[in-house]
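Enquirer: no sequence for this one, just the structure:
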């Protein structure tokens, strides 16, 4: 399965667009390609969860 297939089938959190910051040297909110941005959202989410941050804080729903 490719990333494209994965994200076509995935239901993203409606707050995913609120994920901000730098991952792999790129600001997530500035990435223009939608597929690349979704992949970086996932990267950022995993990175922040690994650091012990709560999902609510990452998605700014608190």
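Expert: Nice, I can see it. This is a predicted model, so every value here is computed, not measured.

Enquirer: switch to C-alpha atoms for all contacts and neighbour counts from now on
Expert: Fine.

Enquirer: contacting residues for residue 19?
Expert: Neighbouring residues of residue 19 by CA atoms under 8 Å, 6 or more residues apart in numbering: 28, 29, 41, 44, 58, 59, 60.

Enquirer: below is an additional structure, to be compared with the one above:
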């Protein structure tokens, strides 16, 4: 699936810290916890709580966030539609990683069991 390069650039330059509160609000509104959110982020990125806090405090872009991440080897198992686009068909690697994160957070907010979200 082809995304516009303008959209890819916008996503790359977007601050993770600016989006994180929206992720947290989304999952908490649905009865999930900050700890569950962090567990999902840790699974995808390899970041522990300290490193995640540092990323937020440093106001890093998604580009930097994912450059410093160690993507889970099972991330390719994340499939489905986010924002009307199949995540497995996204051509830009960074945009795909951001959409992987979006998809995991959507699944968490929809009540999916953590064992199923954290693909093995």
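Expert: Yes, it's here. All values derive from a computational prediction rather than experimental measurement.

Enquirer: and the TM-score between them?
Expert: With the length set by TM-score structural alignment, normalised by the length of the first structure, the two chains reach a TM-score of 0.87; 61 aligned residues with a CA RMSD of 1.2 Å.

Enquirer: picking up where we left off before, which of the contacts of residue 19 of the first structure does the second structure keep?
Expert: Contacts conserved in the second structure for the contacts of residue 19 of the first structure, using both residues aligned by TM-score structural alignment, their matches' CA atoms under 8 Å: 28, 29, 41, 44, 60.

Enquirer: would you show me how to pick out the buried ones of those residues in PyMOL?
Expert: In PyMOL syntax, the buried subset of those is picked out as below (16 or more other CA atoms under 10 Å):
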select buried, resi 28+41+44
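
Enquirer: now, the kept ones among the contacts of residue 19 of the first structure that are in helices?
Expert: With DSSP state H as the criterion, helices contain 41, 44 from among those.

Enquirer: now, among the kept ones among the contacts of residue 19 of the first structure, which is nearest to residue 12 of the first structure?
Expert: Distance from residue 12 of the first structure was checked for each of these by CA to CA. The minimum falls on residue 41, at 9.8 Å.

Enquirer: hang on, that closest one packs against residue 28?
Expert: Yes. At 6.8 Å, residue 41 of the first structure and residue 28 qualify as touching, with contact defined as CA atoms under 8 Å.

Enquirer: show me where the first structure has strands.
Expert: Listed in chain order, the strands found in the first structure under DSSP state E are 22-23, 26-27.

Enquirer: need these in TSV (columns: distance to residue 48 of the first structure).
Expert: Formatted as TSV, those follow (distance: least, CA to CA, whole Å):
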stretch	distance to residue 48 of the first structure
strand 22-23	10
strand 26-27	14
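
Enquirer: will you turn these into JSON lines that also has mean neighbour count and distance to residue 10 of the first structure?
Expert: Converted to JSON lines, the strands of the first structure look like this (neighbours: other CA atoms under 10 Å; distance: least, CA to CA, whole Å):
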{"stretch": "strand 22-23", "mean neighbour count": "14", "distance to residue 10 of the first structure": "21"}
{"stretch": "strand 26-27", "mean neighbour count": "13", "distance to residue 10 of the first structure": "22"}
